[in-house]
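A.B. asks: Need a 3D model of the following:
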Amino acid sequence: MSPKRGDDVPSPPVGDEWRLRFATTDAAKGWAELCNEAAGNTRRCHEALRSDPISMRDPDRQHRLRGRLATATLGGVEYPQWEYEVTAGGRVRYLVDRTKRTAYLTYASPRHPKDTDG
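C.D. replies: Next up, the predicted model:
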């Protein structure tokens, strides 16, 4: 997704920080919704993913998905899929490319994803 006039300016990763990229337009739109509805929590999510998207320090908030959601494919490559709980319902899902030190956001929304509903 190419930036256009009026878009926020993304900050580049510095030092050991990871690069964050949107994998889909829907994820970019959902991220904007999260920023509007829960700016503080979304900022904490951004900082956590930038510093360590595979952290196990707070598994209730940030964890690798399991079962059929444990991996997902982007550009023909399969990656481990993780999730960050931004709010009680809001989630960010992302794929982790360790080689490129990049987290690809595949889902972001103030609403819980439907695919985990029982």
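A.B. asks: For the rest of this, base every contact and every neighbour count on C-alpha atoms.
C.D. replies: Will do.
A.B. asks: where along the chain do the strands fall?
C.D. replies: 19-22, 62-64, 71-74, 77-85, 91-97, 102-109 (DSSP state E).
A.B. asks: packing partners for the third one?
C.D. replies: Helices and strands touching strand 71-74, as assessed by 3 or more CA pairs under 8 Å, 6 or more residues apart in numbering; DSSP states H and E, comprise strand 77-85.
A.B. asks: so what does the strand it packs on touch, helix or strand wise?
C.D. replies: The helices and strands touching strand 77-85, judged by 3+ CA pairs under 8 Å, 6+ apart, are strand 62-64, strand 71-74, strand 91-97.
A.B. asks: what angle sits between that strand and strand 91-97?
C.D. replies: 150 degrees (axes from the mean of the first three to the mean of the last three CA atoms, to 10 degrees).
A.B. asks: structure for this one too, so we can compare:
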Amino acid sequence: MSGRGAEIPRPRPWTVRAADRQAFVGWQRLLSAVPDNLDRAWTAMTSDPRHVDRRQHPLKGQLGVVKLGGAALEQWQFEVTGAGRIWYAIDDGNRTLWITQAGTGHPKQTDTRGR
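C.D. replies: All right, here's what the predicted structure looks like:
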């Protein structure tokens, strides 16, 4: 094994998966619209899924937990653009981040305008 040209994997990587087709389609829309922002989001989420700052934070209340595969998982949000969001659930046991929602528009569930 020479090592030259070999891909060097990230230590202790997180796997990122779409929870459903809608999340996958939303991810693809973000990829088409803002690939650089999405790359930064990917790096931030997979580097430290629980890092809290103005763009990355846990969802609150009922949105803070989501059931996937029978397990209750923490649900977080990453603000990709002013309106674009990624919601993801953290599965520590499998080191997997489940994309539960993604899109270029602000999610209606967290919109406080008009309430």
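A.B. asks: ok, and the closest non-adjacent residue to Tyr84 of the first structure?
C.D. replies: Gln62 (4.4 Å; CA to CA, 6 or more residues apart in numbering).
A.B. asks: could you measure that neighbour against Arg44 of the first structure, distance?
C.D. replies: Gln62 of the first structure sits 11 Å away from Arg44 of the first structure, taking CA to CA, to the nearest Å as the criterion.
A.B. asks: Give me the more crowded residue out of those two.
C.D. replies: Neighbour tally, Gln62 of the first structure and Arg44, criterion other CA atoms under 10 Å: the higher count belongs to Gln62, 23 against 12.
A.B. asks: Quick check: the aligned residue for that one in the second structure?
C.D. replies: When the second structure is aligned by TM-score structural alignment, Gln62 of the first structure is paired with Gln56.
A.B. asks: possible to save the strands of the first structure as JSON lines with distance to Ile54 of the first structure?
C.D. replies: Below are the strands of the first structure laid out as JSON lines (distance: least, CA to CA, whole Å):
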{"stretch": "strand 19-22", "distance to Ile54 of the first structure": "13"}
{"stretch": "strand 62-64", "distance to Ile54 of the first structure": "7"}
{"stretch": "strand 71-74", "distance to Ile54 of the first structure": "14"}
{"stretch": "strand 77-85", "distance to Ile54 of the first structure": "8"}
{"stretch": "strand 91-97", "distance to Ile54 of the first structure": "8"}
{"stretch": "strand 102-109", "distance to Ile54 of the first structure": "10"}
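A.B. asks: how many neighbours does the counterpart of Glu74 of the second structure in the first structure have?
C.D. replies: With TM-score structural alignment as the criterion, Glu74 of the second structure lines up with Pro80 in the first structure. Neighbourhood size, Pro80 of the first structure [other CA under 10 Å]: 18.
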